[in-house]
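Chemist: Quick one, structure for this:
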Amino acid sequence: MLKFQEESLRQSVNGALALRHQINPFLDAIFEKGITNICFLGIGGTYASAMQTVSHMKEFTSMEVFAENAAEYITTGNRRIMDGTLLIYSSVTGSTPEIVKAVEKAHAAHATILAFLDNPNPHLRELCELCISYPQNEQLKLFMAADRILFLRHEFDCYDDCYENFDCYLADALISVEQSSDSFAQEFAKKHCNDTLHYFVGAGNQWGSTYSYGMCYWEEMHWMATKTVSSGEFFHGTLEIISRDTPVTLFISEDASRPLSLRVAAFLPKICANYTIIDAADYPLIGIKPQYRGFISHLVTHAVTNRIDVHLEAINCHPMEIRRYYRCLEY
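Modeler: Have a look, this model is predicted:
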């Protein structure tokens, strides 16, 4: 398989799961002191991860949980971020200007900060109560923090069993998804490598990853134009622009939002002959208990899009690392 390193992927996922030994003691202590609300902060792809984490949490908790866009926060502020706020964010480089300024502002507002930094920026380290440096698996890291808080609030009583299950089977399940979806991904990439505009649709814990896949992968990395729309909003505008030949990809999760996307799936054949459905339920995920599948739908479809990306990159002879403007120009 093209650019596929099975053992590296296994170690990456299992290493991320092991971070609970750092995450849990910190959150347990913070919870004892009292938390007023929780803010997941991000920009671009990290904001997308924040949105899907909030989507996951709101199914379970009555606590105030929200996603904050870093650029908007440094411009307009948010008075809900204050003493008593637990602010959680992730950053790959640790140098994104909006993130740095937003974290400085949240620190000045006396928020308690948990940071996942792939690159342990010394300045950002100084501004947080706990900094965990581990590459990749951003969505998994945020969900682990979210689930621990839900557990502490007695709103996620399956926590221990769920993560014991993930420890045993998640890495191999995601490896299996990449392996079994590779031929599909290659055909998808061949079919859509010259699209002038592609629509991506998703909901629930899939919405953040759908938004990110269109903007951060196809637009930023492949330089291909997209529009992303949530399944719930699809019928309020976007459906009128879809025709027989419009490229549409619908991601379907197994969380509570599934009916929203199934409604889109039932409608698309009536108006479109160029749609694709990527449904997390189509993958066996050997060992993962049925009741926990919905919690990882976004990881399942991400495993599929990983394979699409490597084939799209090869077909278009366009390395995904190249940028024209991002961090190349002043803006």
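Chemist: switch to C-alpha atoms for all contacts and neighbour counts from now on
Modeler: Will do.
Chemist: for this protein, what spans make up the strands?
Modeler: 37-42, 65-69, 85-91, 112-117, 130-132, 198-202, 226-230, 248-252, 275-279 (DSSP state E).
Chemist: Go ahead and confirm Ile99 touches Ile43.
Modeler: Yes: counting by Cα atoms under 8 Å, Ile99 touches Ile43, with 7.0 Å between them.
Chemist: All the helices of the stretch 51-200 of the chain, residue numbers only.
Modeler: For the stretch 51-200 of the chain, helices defined by DSSP state H, counting those that start in this stretch occupy the ranges 70-76, 97-108, 122-126, 138-152, 159-192.
Chemist: which helices and strands does the last one pack with?
Modeler: The elements that helix 159-192 packs onto, with contact taken as 3 or more Cα pairs under 8 Å, 6 or more residues apart in numbering; DSSP states H and E, are helix 6-17, helix 138-152, helix 297-315.
Chemist: residues making contact with the first one?
Modeler: By that I understand helix 6-17. Identification of contacts with helix 6-17 by Cα atoms under 8 Å, 6 or more residues apart in numbering yields 134, 136-137, 140-141, 144, 166-167, 170-172, 175.
Chemist: next one: stretch 208-223
Modeler: Taking Cα under 8 Å, 6+ apart as the rule, stretch 208-223 contacts 44-45, 47-52, 200-202, 224-229, 251, 298, 302, 309, 312-313, 318-323.
Chemist: please redo it, this time with the cut-off set to 7 Å
Modeler: With contact meaning Cα atoms under 7 Å, 6 or more residues apart in numbering, stretch 208-223 is reached by 45, 48-49, 51-52, 200-202, 224-228, 298, 318, 320-322.
Chemist: now it, how far from the centre of its chain.
Modeler: Relative to its chain's centre, stretch 208-223 lies at 11 Å (Cα atoms, centre = their mean, to the nearest Å).
Chemist: Next, the second sequence, to be compared with the first:
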Amino acid sequence: MKKEHVEQIQNVIEAAKGKDIKNIFFVACGGSMAALSLGEYFVTKDTSMASFVYTSNEFIHRAPKALGENSLVILRSHSGTTPETVDAATYAREQGALTVAISMDVESALCKESEYTVHYNYKDGSDAIDGEIGVYYTLLFKLLNLLTGEEKFLRGVDQLSKIDQLIESNQAKYKDVADAFGKKYKRDKVIYTMASGAYIHHAYSFTSCLLMEMLWIHSNAIHSGEYFHGPFEVTDYDVPFLMVVGEGPSTPLDQRALDFVTKYSEKVEVVNVKEFDYTGVDEDLKEYFGPALAGPVLRLYADGLAEHTGHPLSVRRYMWKMEY
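Modeler: The predicted model follows:
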């Protein structure tokens, strides 16, 4: 990892050490919020620290009472220009919180509005370790180490050096499967996604940002644990589901949903995170690396749909084109 990224992350950790942090807020919109949600999952799973995820505009309007000088607020915007997230940074600072911006542009409004910046490289030929996955995971592992004192998170930082090879090997493993998915479902107007635990944010992101935003395909992200509390009534032989079976404590929820949906639908596709290549990753860290690898793998499924529908992922009807 580049020295500048290491220093930025360490500055955040030192700042957190210097404050009596009582809670952590993860604040962003869309895909950025989905990416940050992973932090809330592991903070609440592995520590006694209170943690929350907010979409930026609601963060401001709800004005959570827990927000204050003992809060750490981590915000993310890819461009650093998302107005709601910039405003959220302003609001958090006004409440005395420690604010950290994650963005590809250190000169962006979000970075200027926040006390600390964690920058990642994007499409400049850099390795993934200096991209959004490597940088965010390094920050998260170091934060978890600070909160728990567990050395496994420092091993996690070291093993992130393998993230490029792991992404490459897993994408190679799923490339043909994802292309076949695109060919098979190119005429379907509705595709549901299902996951739980650390992977529900992937289902949300795939649904909202890839299927709905980029491909204009109707969808809904269903939590595996909630599938039997209403959503399973839409299941039929010709209804497509993309199921993420995770690596971690909530895997039984996914398996239960998978066992049912495959009985009644002939259109179930599965991404089994347990089958990923984890070469060089310790057994007790697989559940942390799984989500880092699932995103790049799921992206291939969207690429497959784009290829076979002839609908480029870059096409928009409204976004960036009009007032909203």
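Chemist: possible to save the helices of the stretch 51-200 of structure 1 as a markdown table with distance to Trp218 of structure 1 and mean neighbour count?
Modeler: Formatted as a markdown table, the helices of the stretch 51-200 of structure 1 follow (distance: least, Cα to Cα, whole Å; neighbours: other Cα atoms under 10 Å):
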| stretch | distance to Trp218 of structure 1 | mean neighbour count |
| --- | --- | --- |
| helix 70-76 | 22 | 16 |
| helix 97-108 | 22 | 19 |
| helix 122-126 | 29 | 14 |
| helix 138-152 | 19 | 20 |
| helix 159-192 | 11 | 18 |
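Chemist: Looking at those, which is nearest to Thr61 of structure 1?
Modeler: Proximity to Thr61 of structure 1 (Cα to Cα) singles out helix 138-152 among the helices of the stretch 51-200 of structure 1, at 6.8 Å.
Chemist: average offset between the closest one and structure 2?
Modeler: Helix 138-152 of structure 1, aligned to structure 2 and superposed, deviates on average by 2.8 Å (mean Cα distance after the TM-score superposition for structure 1).
Chemist: Quick one: work out the angle between that helix and strand 112-117.
Modeler: Here the directions of helix 138-152 of structure 1 and strand 112-117 differ by 150 degrees (axes from the mean of the first three to the mean of the last three Cα atoms, to 10 degrees).
Chemist: Disregarding residues adjacent in the polypeptide, which is nearest to the equivalent of Ser176 of structure 1 over in structure 2?
Modeler: Using TM-score structural alignment as the criterion, Ser176 of structure 1 maps onto Ser169 of structure 2. Counting by Cα to Cα, 6 or more residues apart in numbering, Asp277 is the residue found nearest to Ser169 of structure 2 once chain neighbours are left out, at 7.0 Å.
Chemist: Could you export the helices and strands packed on helix 159-192 of structure 1 as TSV, including distance to Leu86 of structure 1?
Modeler: Below are these laid out as TSV (distance: least, Cα to Cα, whole Å):
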stretch	distance to Leu86 of structure 1
helix 6-17	21
helix 138-152	10
helix 297-315	24
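Chemist: Quick one: closest of those to Leu268 of structure 1.
Modeler: Evaluated over those, closeness to Leu268 of structure 1 peaks at helix 297-315, with 19.6 Å, by Cα to Cα.
Chemist: who touches the closest one?
Modeler: Applying Cα under 7 Å, 6+ apart, the external contacts of helix 297-315 of structure 1 come out as 2, 174, 177-178, 181-182, 185-186, 188-189, 193, 205-206, 209, 253-254, 278, 280, 319-320.
Chemist: One more pass at 8 Å, please.
Modeler: For helix 297-315 of structure 1, contacts defined as Cα under 8 Å, 6+ apart pick out 2-3, 139-140, 174-175, 177-178, 181-182, 185-186, 188-190, 193, 205-206, 209, 217, 222, 251, 253-255, 278-280, 283, 319-320.
Chemist: do the same with stretch 48-59 of structure 1
Modeler: For stretch 48-59 of structure 1, contacts defined as Cα under 8 Å, 6+ apart pick out 40-42, 65-68, 89, 138-139, 142-143, 146-147, 150, 204-209, 211-212, 256, 295.
Chemist: ok, now how distant is the residue most central in space within structure 1 from Gln179 of structure 1?
Modeler: Central residue of structure 1 (Cα atoms, centre = their mean): Ser49, 3.6 Å from the mean position. Separation of Ser49 of structure 1 from Gln179 of structure 1 (Cα to Cα, to the nearest Å): 24 Å.
Chemist: returning to what we had before: CSV for the helices of the stretch 51-200 of structure 1, including distance to Asn24 of structure 1?
Modeler: Formatted as CSV, the helices of the stretch 51-200 of structure 1 follow (distance: least, Cα to Cα, whole Å):
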stretch, distance to Asn24 of structure 1
helix 70-76, 25
helix 97-108, 22
helix 122-126, 19
helix 138-152, 7
helix 159-192, 12
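Chemist: Out of those helices, which is closest to Arg244 of structure 1?
Modeler: Closest to Arg244 of structure 1 of the helices of the stretch 51-200 of structure 1, according to Cα to Cα: helix 159-192, at 15.0 Å.
Chemist: circling back: any chance of the strands of structure 1 in a markdown table, with mean neighbour count and distance to Asp161 of structure 1 too?
Modeler: Below are these laid out as a markdown table (neighbours: other Cα atoms under 10 Å; distance: least, Cα to Cα, whole Å):
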| stretch | mean neighbour count | distance to Asp161 of structure 1 |
| --- | --- | --- |
| strand 37-42 | 24 | 24 |
| strand 65-69 | 21 | 24 |
| strand 85-91 | 25 | 24 |
| strand 112-117 | 23 | 25 |
| strand 130-132 | 19 | 24 |
| strand 198-202 | 23 | 28 |
| strand 226-230 | 20 | 31 |
| strand 248-252 | 25 | 25 |
| strand 275-279 | 17 | 25 |
